[in-house]
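Asks: Only the shape, not the letters, is given here:
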């Protein structure tokens, strides 16, 4: 008897069109699944649909990081098991978990996957899976979301666009209850630690250690920033003297001040590519919060082999 599988697709994804969607459905059936497809209609639909399923429902999600994060919020509520599949612009969650960016091949490899529980992050109760950020990154993310360019190039272009008019800002923080002040560029809180189409902003982040990785970036000149930006794709930016990394359980962003007025007006915390909330906000870890079906061979960067649940 075929296993029941719910296929959740963002219509704006690379596989949102009916003819490509039908091909994925056929491929899933050849893997032994009885497929029920749901095409999302609006923001929040992926969360609500997944939350309404049974506690052991299997849900394959085709879309970008935002769609997968939405489904994860629903899975935390229902206990459903997620299969993240590539279909977005950056596909950073799939990159982290070692899921190939060729969707058809990823589907063919599903029989080799195993269930695993992963941590999630929470922003005032709103679940995210990958990276939350505020500061320069938020402005660059805003530019990227407004862009019509596809592919990871959009993130580098948006970063350079934000850099052209950037001025350092002052971040007032509580890190695990300890007051901090940062004058500089960004506050980044990573669970998987990847964003921007392959940037390893928190390169040491582990998704099952019960902790979040906090990366803060101080004052960096424009030329220095341009020189350092390519290093984020390898994680070697941590060697920069203005970059600091530590593991934490909670980060409260009390205020973001200074910089340009236009940037202050647009400032908010972003997570998994989407705007979430203005400050003040608290980011915390939710250990073992999400059940996923994932490759057992480990992440694409070769670190920390995946472990089957139990």
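Replies: Arrived safely. All figures in this text were calculated on a predicted structure; none of them were measured in a lab. Numbering: from 1, shown residues only.
Asks: CA only for contacts and neighbour counts going forward, please
Replies: Will do.
Asks: Apart from its neighbours in sequence, what residue is nearest the spatially most central residue of the chain?
Replies: The C-alpha lying nearest the average C-alpha coordinate of the chain belongs to residue 130 (CA atoms, centre = their mean; 3.0 Å). Ranked by CA to CA, 6 or more residues apart in numbering and with sequence neighbours excluded, the top spatial neighbour of residue 130 is residue 192, at 4.7 Å.
Asks: wait, doesn't the residue nearest to the centre of the chain sit right on residue 196?
Replies: No: using CA atoms under 8 Å, residue 130 is not in contact with residue 196; the gap is 11.0 Å.
Asks: Common neighbours of these two, please.
Replies: Shared contacts of residue 130 and residue 196, defined by CA atoms under 8 Å, 6 or more residues apart in numbering, are found at residue 92.
Asks: So what touches the helix or strand hosting residue 127?
Replies: Here residue 127 sits within strand 126-128, counting by DSSP states H and E. With contacts defined as CA under 8 Å, 6+ apart, strand 126-128 is touched by 69-70, 72-73, 120-122, 271-272.
Asks: I'd like to know how far the closest residue to residue 219 other than its chain neighbours sits from residue 164.
Replies: Leaving aside its sequence neighbours, residue 219 sits nearest to residue 184 (CA to CA, 6+ apart; 4.2 Å). Using CA to CA, to the nearest Å, residue 184 is found at 15 Å from residue 164.
Asks: All the helices of the stretch 151-300 of the chain, in order from the start?
Replies: Here the stretch 151-300 of the chain has its helices, by DSSP state H, counting those that start in this stretch, at 153-163, 222-228, 261-266.
Asks: Can you tell me which of those helices is most buried?
Replies: Per residue and on average, the most neighbours among the helices of the stretch 151-300 of the chain fall to helix 153-163, with a mean of 19 (mean count of other CA atoms under 10 Å).
Asks: which helices and strands sit right next to that one?
Replies: Helices and strands touching helix 153-163, by 3 or more CA pairs under 8 Å, 6 or more residues apart in numbering; DSSP states H and E, are helix 136-146.
Asks: Residues contacting the helix it packs on, please?
Replies: In this structure, residues lying in contact with helix 136-146 by CA under 8 Å, 6+ apart are 154-155, 158-159, 161-163, 166, 185-186, 263, 266-270, 273, 275.
Asks: Tell me what angle it forms with helix 153-163.
Replies: Helix 136-146 and helix 153-163 are oriented at 130 degrees to each other (axes from the mean of the first three to the mean of the last three CA atoms, to 10 degrees).
Asks: List the buried residues for helix 136-146?
Replies: 136-145 (16 or more other CA atoms under 10 Å).
Asks: hang on, residue 287 packs against residue 120?
Replies: Yes: Residue 287 is in contact with residue 120 according to CA under 8 Å; the separation is 6.5 Å.
Asks: Those two: which has the busier surroundings?
Replies: Taking neighbours as other CA atoms under 10 Å, residue 287 and residue 120 compare with residue 120 leading, 30 against 18.
Asks: Does anything pack onto the helix or strand the more buried one falls within? Which helices or strands?
Replies: Applying DSSP H and E as the criterion places residue 120 in strand 114-123. On a contact count with 3+ CA pairs under 8 Å, 6+ apart, strand 114-123 meets strand 126-128, strand 281-294.
Asks: Comparison target below:
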């Protein structure tokens, strides 16, 4: 019988060092399962040849870093929730305790999930352009709050002064030109610590959920923020929603954006879905 051999990437900066604190317990668990492993702290190997699984200890930003390092990962990926932004890994782990997460990481329950690319860079949860790109930029380097609290406090500070930008958007079925408050292109339902920006998104349907929030006044920004948080916004008159496989976004303005919570900026964005991109050890069943 083949001995399983895991690669473990432990991000020492994730969750203010929580990955390193959890690592000894996971090592003991693997030893008990007779699974051998190699630990990579803050740097990754060139190849995953010889490993049966890669375990990512961190948050959504760590996941994004790993998938962009390798580009293609043919072995299963497992997550241990250790970061401050955990929207994507929570989709696969639910409310699992540490021990339950260890069990999931060593299980054979695997789901093939889609990913996407934006200007050639991979993402697995989603892309945000406009207002939420500014939120991520404003949070760069800030450690006072984390998760949803950091996202929410920055949102409230920006709502008063943020100005929509005129943006041209093209999909296979539609062309749109409008002053846009925010754009989302998602595989996961939530980001920002639980905001259900794309409540209809599915991890395995071969599409990106495209949500555009058009120009809205300050009163409606404040009024509908809780509505967006709960994912009840898709039928609002200033919201456009569709499923798409390829979207092009252009503007004369420099737009702030994020990929899986990692900040970027640009005037042009070429966004595509990549079906069945990764195999994830997960509690979920394949969506139909």
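Replies: Nice, I can see it. Because the structure is predicted, anything quoted here is derived from the model rather than measured.
Asks: returning to that earlier point: show where the strand holding residue 120 of structure 1 falls in structure 2, residue numbers please.
Replies: Counting by TM-score structural alignment, strand 114-123 of structure 1 pairs with residues 109-118 of structure 2.
Asks: List the contacts of residue 155 of structure 2.
Replies: Contacts of residue 155 of structure 2 by CA under 8 Å, 6+ apart are 132, 135.
Asks: Residue 287 of structure 2 - how many residues pack around it?
Replies: A total of 10 residues lie near residue 287 of structure 2 under the criterion other CA under 10 Å.
Asks: Residue 165 of structure 2 corresponds to which position in structure 1?
Replies: For residue 165 of structure 2, the residue aligned by TM-score structural alignment is residue 169.
Asks: what do you get for residue 207 of structure 2?
Replies: Under TM-score structural alignment, residue 207 of structure 2 pairs with residue 211 in structure 1.
Asks: and what of residue 135 of structure 2?
Replies: So, by TM-score structural alignment, residue 135 of structure 2 is matched to residue 140.
Asks: Roughly how far does its match sit from residue 59 of structure 1?
Replies: 31 Å.
Asks: okay, now the residue nearest to residue 130 of structure 1: neighbour count?
Replies: Count around residue 192 of structure 1 with other CA under 10 Å applied: 29.
Asks: hang on, it packs against residue 121?
Replies: No: using CA under 8 Å, residue 192 of structure 1 makes no contact with residue 121, being 9.8 Å away.
Asks: Now do the shared contacts for those two.
Replies: Common neighbours of residue 192 of structure 1 and residue 121 (CA under 8 Å, 6+ apart) are 129-130.
Asks: how long is stretch 161-172 of structure 1 from one end to the other?
Replies: End-to-end distance for stretch 161-172 of structure 1, by CA to CA: 25 Å.
Asks: Likewise for stretch 119-130 of structure 1?
Replies: End-to-end distance for stretch 119-130 of structure 1, by CA to CA: 10 Å.
Asks: How far does that stretch sit from its chain's centre?
Replies: Here stretch 119-130 of structure 1 shows a centroid-to-chain-centroid distance of 10 Å under the convention CA atoms, centre = their mean, to the nearest Å.
Asks: Buried residues, it. List them.
Replies: 119-123, 127-130.
Asks: Repeat that for stretch 233-251 of structure 1.
Replies: Within stretch 233-251 of structure 1, the residues that qualify as buried are 233, 235, 237-238, 243, 245, 247-251, counting by 16+ other CA under 10 Å.
Asks: again with stretch 6-19 of structure 1
Replies: 6-11, 13-16.
Asks: if you count what's nearby, which of residue 184 and residue 164 of structure 1 comes out ahead?
Replies: Taking neighbours as other CA under 10 Å, residue 184 of structure 1 and residue 164 compare with residue 184 leading, 21 against 9.
Asks: got the contact list for that one?
Replies: 168-171, 217-220.
Asks: which residues of structure 1 does stretch 267-277 of structure 2 align to?
Replies: Residue span in structure 1 matched to stretch 267-277 of structure 2, by TM-score structural alignment: 279-289.
Asks: for stretch 220-233 of structure 2, that is, sorry about that
Replies: Under TM-score structural alignment, the match for stretch 220-233 of structure 2 is residues 224-237.
Asks: Not counting its neighbours along the chain, what's nearest residue 105 of structure 2?
Replies: In space, residue 105 of structure 2 is closest to residue 78, 5.1 Å off (CA to CA, 6+ apart).
Asks: Sticking with residue 46 of structure 1, tell me its helix or strand.
Replies: Per DSSP H and E: helix 45-51 holds residue 46 of structure 1.
Asks: For that helix, name the packing helices and strands.
Replies: helix 65-78.
Asks: which residues sit in contact with the corresponding residue of structure 1 for residue 83 of structure 2?
Replies: Following TM-score structural alignment, the counterpart assigned to residue 83 of structure 2 within structure 1 is residue 88. When contacts are counted by CA under 8 Å, 6+ apart, residue 88 of structure 1 is found next to 13-14, 62-65.
Asks: Mind checking what secondary structure residue 88 of structure 1 has?
Replies: Assigned by DSSP: H, G, I helix; E, B strand; the rest coil, the conformation of residue 88 of structure 1 is coil.
Asks: With adjacent residues omitted, what lies nearest to it?
Replies: Once flanking residues are discounted, residue 88 of structure 1 sits nearest to residue 64: 3.5 Å by CA to CA, 6+ apart.
Asks: And the one you found, how far from residue 250 of structure 1?
Replies: For residue 64 of structure 1, the distance to residue 250 of structure 1 equals 26 Å [CA to CA].
Asks: and what of residue 125 of structure 1?
Replies: 12 Å.
Asks: can you check residue 118 of structure 1 too?
Replies: 17 Å.
Asks: Which residue lies closest in space to residue 15 of structure 1, excluding its sequence neighbours?
Replies: residue 21 (5.6 Å).
Asks: Counterpart of the one you found over in structure 2?
Replies: Match for residue 21 of structure 1 (TM-score structural alignment): residue 23.
Asks: same question, residue 9 of structure 1
Replies: The equivalent of residue 9 of structure 1 in structure 2 is residue 10 (alignment by TM-score structural alignment).
Asks: Could you pull up the contacting residues of that match?
Replies: Here residue 10 of structure 2 is in contact with 19-20, 23, 39-42, 56-58 (CA under 8 Å, 6+ apart).
Asks: what do you get for residue 148 of structure 2?
Replies: Residue 148 of structure 2 neighbours (CA under 8 Å, 6+ apart): 192-195.
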